[in-house]
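1. No sequence on hand, only this structure:
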């Protein structure tokens, strides 16, 4: 068991309500899951189903927290792309169910992991509310994993089971009172409790099995806000990235988090909470928070028992009904609309609204297993009642806030009317329906949108090359001159007065606006943004992405938006010509070219290292260097260099930590650098504190026990072991054959790599492209437009809240958040024109 797992299990809640094998109820089998996985966990090709596996297991841990039995959860993405979820809840029941119809009688844990609709969620004495009603969660994960290991710490023992594609491995058979039973393996004793599920997704089921940190962090952030008192730790051993989610404030805190980069109109977040009995007699808990900002976009997040509903449902219907009724009444009583001579609609009320709506419902009903829409009819009434009463009191008790909110709504109504007039005008001109297609559009012959693609290119120069180089059968070209309007700062009517935007709308054929946009009328199912590889090109690309994200989000959600990846380099070595995408690919090509006919003699009399052996050393060296470059923002570079020269980190005891500090200080050998040991009073863990004096200021970085356990440290330590002592007296590197062979004496591996790179540069001619206009039509086709060889980036939103904050920060009116963002991320910036 890892130290991380131990740490998660340290804190154990004290509640002890009976939760044993009798709590698990079997409803039916699991045979269909592998045949039709999409019915249970969503799409298996685009990543949604893959990440749904994690959420199903995570929801079980959250259900334990909802029931009051869990305070710590740890989600780990391992280096091999497996996932483990550990909690300190009661643990899945481990006892053998003697009423099991299966022979031999199985443990409750095995039943929960191998039977569809088996679990404690169907027993209301075990869980009052739960997100896992369908009961297929962890059993689906088991069926769709090539390997799954469940470890349960319960009643002083460590129990474990392993499965392969849903089938138990190494089953234990015993006879009890003449009956065959199959208990769990007992690994030893423990004073902890909880469940750990570690699984490897099955490549036979999923197109890709690489988990995305951003998708997981988005969901964990939601769960943290909605479940106060639960600490959720997310660790990615592939990159060393780690976050602890322990947000407070519930839905109110969630709204404040979403709005933190926006200019809010009223300081007080409206919150309505309460419990109501539905007409059916079930108890429904409601928690909703709202706050308006100065943007033009509505952002409403809906949850039922912590499960998100992207399509809303009856709880959202109740919320909107209450808002419309109460706000309309308040506006009429105070004659806001009458004075402004406008009519208010529900859309006006929701412009600039940020809202988080959470309900807790026993046995909720959803439209599908993916739970994207709540269909429980009994929920609407309680939500509408609680919101209506609390919102009425809020408007009456806070007249200043109410006046600001109503002013925003009236302004939205005015803008909607102005936009309608502008839309009517553009429609009469034939712009919105495609009758006024730009003369600059070079359309394609294909009329099936699924087969047609549109390249949006920067300027007439690139447009000319693209028009000549394209395949006119299915590729259309639309050149855009100048900068596109920043729609983050513009109202709808101003947007419709922009020539570039109306040209683009007409070309796409979808129209625009909440009432007019129709994604089914899209004329091209692949929209490719192709701009130069410079700052201006990046700016235009960002402006177009802002337009699509804010005004046509369905195009992004349905996967219609792509970014072309034109090559940055053309290299030629002898008769070999090729295009290279970016600096990383260029560096890889140059190193491979340098290693051709190269050999390293590490010391006098040693056998030369060449071929695959030398290439392996180079890969290890480059990986360690890349890790060091990334970590220098967090750890003093001299300390990292000391690790690379062989200093071993040991923080297990205070004596070992102090010995490590002394060894590191001796290796660094710099009077401006001090290496000290610090001990955390709460956890008792030891860490190194590195203090560097620089121009009178002390720069402080640290190395803690978590870093010692990380994949990054393991890689650096492995590289140190490989290269320590490798080079000695008489070391040299050579390249070439026969009379053309050159040799160079070196002191270390770094010097050998530098000399090989210099030699390679002499044998290669390189051309760096800055603009698409620098390529002739043939080059543009064979590098960027030929479907058989081109590279495209598909635009996807993995974390909508993070994406919203980025667009607001970088494209909005507020200067301070943008300055802070630039200062915080300056060291990570690349592709800067100086």
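-> Received the coordinates, thanks. In this text, all values refer to a predicted model and were calculated from it rather than measured experimentally. Residues are numbered from 1 along each chain as shown.

2. okay, CA-based contacts and neighbour counts for the rest of this
-> Will do.

3. Please report the distance of residue 233 from residue 245.
-> 6 Å (CA to CA, to the nearest Å).

4. er, residue 42 actually
-> 26 Å.

5. Which positions within the helix or strand hosting residue 657 qualify as buried?
-> In this structure, residue 657 is located in helix 654-668 according to DSSP states H and E. By neighbour count with 16 or more other CA atoms under 10 Å, helix 654-668 contains the buried residues 654, 657, 658, 659, 660, 661, 662, 663, 664, 665, 667, 668.

6. So which other helices or strands are in contact with the longest helix seen in the chain?
-> Counting by DSSP state H, the longest helix found in the chain is helix 399-428. Applying 3 or more CA pairs under 8 Å, 6 or more residues apart in numbering; DSSP states H and E, we find helix 399-428 packed against helix 336-340, helix 346-350, helix 380-397, helix 492-496.

7. A further structure is provided below for comparison with the first:
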């Protein structure tokens, strides 16, 4: 046993603690391939301060420039007080938001945000412009390198430039699709704000209504968007054609991607109001089926369930205010009920959608019961699933790491199973090519044993609330059959669980195509370009191995590719890609357009997959 005495006790300064335990401050690290990776949290922490200035009426424009590895943010607010520039970004619990009168409904109340950015950047510069003076402070990994003050003619405001530390965020790069979505959310939630991002102007006049219009295909709406605004609350909703429920929830401008008390109250209030309006006790699942909605509320001194603020835990909207549940229920009951009474066409369309969902649910009730019984028996000894010990819906510090690898065949799943982290990584093995689900109803999810077992492994039958894995990773060979299986799985998720994809949970695993080595060094290459560079580096005719399939990679090697340096390509949906048209074109019956596309693109192996991944 080691000695445990006074010499064992160690005190860390602020920057050491942040760098030693970054997950406490920014959640998971990641490399930028997921929307909630740490580099986006760093960006958000800086922009949030500029947003708070706009909310206080200081500065209507924010300039943001992002490259793959560098961020620059300039606002035109009041500027950090010149004498406090260094302290604000380098002293924990130092900030201007502790006075609730000045920032009653701000997100960043704990004085940690920019300090974490500073500590986790190998270069961090903050510059304040205020009353004809400017002060510039330069840091590296939290250490002050330079600090000087001079006269200026620039407009008041604050500028921050930082490079995330490569030793903490390995192989990282900012994906502009994720940054754009973040910026769109900022302007949707702050009408009148203009953000100039990499030379493009972002602006919104109609808030959450604009958000849904950007998200939903117009022809896919059952009725025009219902847009309701009140003091400290804004709501927009409609029903679409797709399966599942889709919510965008915000608290004080923070995108609560994991929901919380406000989203739960919103879902409950919609069901209650609709039942009372139609005077029928509809099943809650039928009312919410295919709903697409957004809610933003403002809460005094919000309580979140983690430092990254992705789930609201507050039970009330303020020290003396009503509960979140009561506040939202009362608002929805009054304003949604009024809207439905005044808009008979929308009320009729909503009723038609509910009755359609009810018919579909009853139609598959029998097969669903049998399928669930089979799945329950299979779960006792499910050969397809090698589960992990920690799950996404657990209250565990590593729940963000939880991953389900979906593999083809026994050899690939065997390699991953032997090399995985049994605490957070699970494996689901396909027996071959899954069914093409395009154009089929949800009945097939229960009739097809493989789909049903996958649905139960993920626990998404009744929505994402019980999702068991944060990352669903499609791990197939990089050959024609592997590409086809990827497309079939993406079709399954987009057809029946689009909210899973839209929430950023689905990715494609990238594994090396080549191993180049000599007696001293081994380099794994993910492309021909990397292979050529590796050969040039090692020289003298190194040994080159081409991996034809995942099963050819030994478990010892596979462990290198699914750990901290795992490379993932996220499956993303952007506004310009309409899911229905995309699936119809690539996964529907052969059409002249697709035949022409295939003939013209035979030389490009990954065209279809890349368009879906980049969609």
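-> Received the coordinates, thanks. None of the values given here were measured: they were computed from a predicted structure.

8. TM between them?
-> In this superposition the chains share a TM-score of 0.74, using TM-score structural alignment, normalised by the length of structure 2; 554 aligned residues with a CA RMSD of 4.8 Å.

9. any chance of the helices and strands packed on helix 399-428 of structure 1 in TSV, plus distance to residue 93 of structure 1?
-> Listed next are these as TSV, based on distance: least, CA to CA, whole Å:
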stretch	distance to residue 93 of structure 1
helix 336-340	61
helix 346-350	47
helix 380-397	35
helix 492-496	57
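
10. so which of the ones you listed comes closest to residue 107 of structure 1?
-> Between residue 107 of structure 1 and those, the shortest separation by CA to CA is 40.5 Å, and it involves helix 380-397.

11. picking up where we left off before, kindly name the residues of structure 2 that line up with the helix holding residue 657 of structure 1.
-> Under TM-score structural alignment, helix 654-668 of structure 1 corresponds to no residues of structure 2.

12. Quick check: the gap between the aligned partner of residue 359 of structure 2 in structure 1 and residue 293 of structure 1.
-> Counting by TM-score structural alignment, residue 359 of structure 2 corresponds to residue 414 in structure 1. Residue 414 of structure 1 is 17 Å from residue 293 of structure 1, where distance means CA to CA.

13. Please apply the same query to residue 75 of structure 1.
-> Remark: distance between residue 75 of structure 1 and residue 293 of structure 1 (CA to CA) = 34 Å.

14. Between these two, which has more neighbouring residues?
-> Between residue 75 of structure 1 and residue 293, residue 75 has the larger neighbour count (other CA atoms under 10 Å), namely 25 against 20.

15. if I've got this straight, the more buried one is in a strand?
-> Yes - looking at residue 75 of structure 1 with DSSP: H, G, I helix; E, B strand; the rest coil, it is inside a strand.

16. got a list of what it touches?
-> Each residue near residue 75 of structure 1 by CA atoms under 8 Å, 6 or more residues apart in numbering is listed here: 83, 84, 85, 86, 232, 233, 234, 235.

17. try 7 Å this time
-> Listed by CA atoms under 7 Å, 6 or more residues apart in numbering, the contact set of residue 75 of structure 1 reads 84, 85, 86, 233, 234, 235.

18. For those residues, pick the one with the most neighbours.
-> residue 86 (28 neighbours).

19. My guess is that one contacts residue 196. True?
-> Yes - judged on CA atoms under 7 Å, residue 86 of structure 1 makes contact with residue 196 at a distance of 4.2 Å.

20. what touches both of the two?
-> Common neighbours of residue 86 of structure 1 and residue 196 (CA under 7 Å, 6+ apart) do not exist.

21. counting contacts, what elements does the helix or strand just after the helix holding residue 657 of structure 1 pack onto?
-> Next in sequence after helix 654-668 of structure 1, counting helices and strands by DSSP H and E, comes strand 673-679. Here strand 673-679 of structure 1 is seen to pack against helix 654-668, strand 686-694 when contacts are counted using 3 or more CA pairs under 7 Å, 6 or more residues apart in numbering; DSSP states H and E.

22. so strand 673-679 of structure 1 versus strand 686-694, what angle?
-> 150 degrees (axes from the mean of the first three to the mean of the last three CA atoms, to 10 degrees).

23. So which bits of strand 673-679 of structure 1 are buried?
-> Neighbour-count burial for strand 673-679 of structure 1 flags 673, 674, 675, 676, 677, 678 (criterion: 16+ other CA under 10 Å).

24. quick revisit: just give me how far the helix holding residue 657 of structure 1 sits from the chain centre.
-> Computed by CA atoms, centre = their mean, to the nearest Å, the chain-centroid distance of helix 654-668 of structure 1 equals 38 Å.

25. Which other helices and strands does that helix contact?
-> Using 3+ CA pairs under 7 Å, 6+ apart: helix 654-668 of structure 1 touches helix 637-644, strand 673-679, strand 686-694.

26. Now render those as a markdown table, adding distance to residue 158 of structure 1.
-> Listed next are those as a markdown table, based on distance: least, CA to CA, whole Å:
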| stretch | distance to residue 158 of structure 1 |
| --- | --- |
| helix 637-644 | 37 |
| strand 673-679 | 31 |
| strand 686-694 | 28 |
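
27. And the ones you listed: which comes nearest residue 157 of structure 1?
-> strand 686-694 (29.7 Å).

28. Touching, residue 516 of structure 2 and residue 543? I think so.
-> Yes - using CA under 7 Å, residue 516 of structure 2 makes contact with residue 543 at a distance of 5.7 Å.

29. which of these two has more neighbours?
-> residue 516 (22 against 13).

30. any idea which helix or strand carries residue 88 of structure 2?
-> Applying DSSP H and E, one finds residue 88 of structure 2 within helix 85-90.

31. Onto which residues of structure 1 does that helix map?
-> By TM-score structural alignment, helix 85-90 of structure 2 lines up with residues 109-114 in structure 1.

32. Average offset of the matching stretch relative to structure 2?
-> By mean CA distance after the TM-score superposition for structure 1, the fitted stretch 109-114 of structure 1 averages 2.1 Å away from its aligned residues in structure 2.

33. Tell me the spacing between residue 428 of structure 2 and residue 553 of structure 2.
-> Distance from residue 428 of structure 2 to residue 553 of structure 2, by CA to CA: 18 Å.

34. same check, this time on residue 172 of structure 2
-> From residue 172 of structure 2 to residue 553 of structure 2 the distance is 25 Å (CA to CA).

35. neighbour-wise, which of these two wins?
-> It is residue 172, of residue 172 of structure 2 and residue 553, that has more neighbours when counted by other CA under 10 Å, with 22 against 19.
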